[in-house]
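Student: Kindly return the folded structure for what I paste below:
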Amino acid sequence: MKFYFLAALTFLTLLYLYPGPRLDIATVPQRQDVLGYDRALFGSWQPHGQCTTREAVRLAQSTQASVLNCRVTGGTFYDPYSDQAVSNSEAVEVDHVFPLSAAWDMGAHNWDRSKRARFANDPLNLVATQRSLNQQKSDSLPSEWLPPKKRCAYSTRLAEIARAYELSLPTADVSVMRRQCRFEFLLPG
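Tutor: So this is what the prediction gives:
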């Protein structure tokens, strides 16, 4: 009986102490609306080989893609937000994981145009997803929106982007992100 009690106690201790993925990022009390945001300040889709970054992301997340002049016109896309395959290429958009307007509010307003364009075209910050999910998300951070699936992976990626570009996140968003990953080690694959 003692063995089972000790095993259960050890398991509960591990659940409580498990640190989860690395979400150590700078925080601020809340997101401030910084005047002057305009999508054009982040530039357009940059060349990525012979295609644009947008089409390169769509191509990277597709299988059996139909491509015409670097434009993905068909195929099946893996959507990490829904964890589903999407077969309608017209229903797929490229999302900025760390929304551009949120980045503006969190520090990108101080960047030069070159760094903003690099951020907007960084494959780390881009994901092909269903148009409906992209529109639901809009410019929201995790306290306002989370994907229906793979929430820990989304939170971890957002934290990685924030660290890479030295962007802060509001405390409420980081708290939500940490909750998504709390028991991730228990989930299969």
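Student: going forward, measure contacts and count neighbours with C-alpha atoms only.
Tutor: Will do.
Student: I figured residue 161 hits residue 96, correct?
Tutor: No: the pair residue 161 / residue 96 is not scored as a contact, 10.4 Å apart, by Cα atoms under 8 Å.
Student: shared neighbours of the two, anything?
Tutor: Counting by Cα atoms under 8 Å, 6 or more residues apart in numbering, the common neighbours of residue 161 and residue 96 are residue 125.
Student: So for stretch 115-126, what gets flagged as buried?
Tutor: By 16 or more other Cα atoms under 10 Å, the buried positions in stretch 115-126 come out as 116, 117, 119, 120, 121, 122, 124, 125, 126.
Student: Tell me which residues touch the fifth one, please.
Tutor: Contacts here follow Cα under 8 Å, 6+ apart; on that basis residue 121 touches 45, 46, 53, 54.
Student: I'd like the structure of this one too, to check against the first:
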Amino acid sequence: MQRTCRARGRTTAVLFALLLAVVLAVAAAVGVSDEAEAHRASAREQLAELRVKPAGSMVGYSREKFPHWSDAREYNWTLPSGTPDPGSCDARDAALIRDGRDEVVGSGCYVERGRWFDPYTGKTYYMPSDIDVDHVVPLANAWRSGASSWTTVKRERFANVPMDVLSVEDNANASKGDKGPEAWKPPRAAYHCTYARKWIGIKHNWTLSVTGAEKTALSSMLSTC
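Tutor: Presented below is the predicted three-dimensional model:
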């Protein structure tokens, strides 16, 4: 009888532990779901606030109108302690350091190697030569949607601040070019939600417009969140 009681007690304890684990897992899942819904709602609200208008002219555009890869420290980049010669880091260097893992950085802030997960393709790369630092909203797209009227100082800030750039595989970046989400989406569908939120957040922050097709594509991508 005593052994039976002990066995029942152990069984009850195991069942209770399993039940508790299930309850905690469900609570965590609900928490993640609520957070994801909040992010999606915020992105939809921002998208609704963006001006919808046809793409502007490319007359006068050149990448040089957006001075880029400027001094990282001037544009609020945070570099890890121990970075050799941080004063030499430009925004591109800083993006590679931020987005990578196990980087080896030499003098002059030269990123020699590391490990980069490309969110566009879902693949991992180990040499910085395989990585481009992408302007999430391409410079030409920004020009067509309002940046043509900005000062050079404002365009330089757009091209260098942390929120506007992302380290990705070079061929994926080349495929994207200056296309909006109505014409190009990351090959990795699992990233569509995050990509749409980033794109919307940048355009909202800089008061840039969207085309009708662009807005439709962004709305559709948000439905994957």
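Student: picking up where we left off before, could I have the buried ones of the contacts of residue 121 of the first structure as ChimeraX selection syntax?
Tutor: ChimeraX command restricting the contacts of residue 121 of the first structure to the buried ones, with burial defined by 16+ other Cα under 10 Å:
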select :53,54
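Student: which one's the longest helix in the second structure?
Tutor: Ordering each helix of the second structure by length in residues (DSSP state H) puts helix 2-49 first.
Student: so how far does the next helix-or-strand element following it sit from its counterpart in the first structure?
Tutor: Remark: after helix 2-49 of the second structure, the chain's next helix or strand is helix 91-99, criterion DSSP states H and E. By mean Cα distance after the TM-score superposition for the first structure, the fitted helix 91-99 of the second structure averages 0.5 Å away from its aligned residues in the first structure.
Student: out of residue 161 and residue 96 of the first structure, which sits in the more crowded spot?
Tutor: When residue 161 of the first structure is set against residue 96 and neighbours are counted by other Cα atoms under 10 Å, the residue ahead is residue 96, at 22 against 19.
Student: Nearest residue to the counterpart of the more buried one in the second structure in space, please, no chain neighbours.
Tutor: Superposed on the second structure with TM-score structural alignment, residue 96 of the first structure falls opposite residue 135. Leaving aside its sequence neighbours, residue 135 of the second structure sits nearest to residue 165 (Cα to Cα, 6 or more residues apart in numbering; 4.6 Å).
Student: returning to that earlier point: mind putting the contacts of residue 121 of the first structure in TSV, distance to residue 4 of the first structure included?
Tutor: Listed next are the contacts of residue 121 of the first structure as TSV, based on distance: Cα to Cα, whole Å:
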residue	distance to residue 4 of the first structure
45	58
46	59
53	55
54	54
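Student: wait, which of the contacts of residue 121 of the first structure is closest to residue 134 of the first structure?
Tutor: Closest approach between the contacts of residue 121 of the first structure and residue 134 of the first structure, by Cα to Cα: residue 54, at 14.3 Å.
Student: Return the distance of the aligned partner of that closest one in the second structure relative to residue 66 of the second structure.
Tutor: Under the alignment by TM-score structural alignment, residue 54 of the first structure pairs with residue 92 in the second structure. The spacing between residue 92 of the second structure and residue 66 of the second structure, counted by Cα to Cα, to the nearest Å, is 14 Å.
Student: Identify the residue spatially nearest to the residue mapped onto residue 206 of the second structure from the first structure, adjacent ones excluded.
Tutor: Alignment note (TM-score structural alignment): residue 206 of the second structure maps to residue 165 of the first structure. What sits nearest to residue 165 of the first structure in space, not counting adjacent residues and going by Cα to Cα, 6+ apart, is residue 119, at 7.9 Å.
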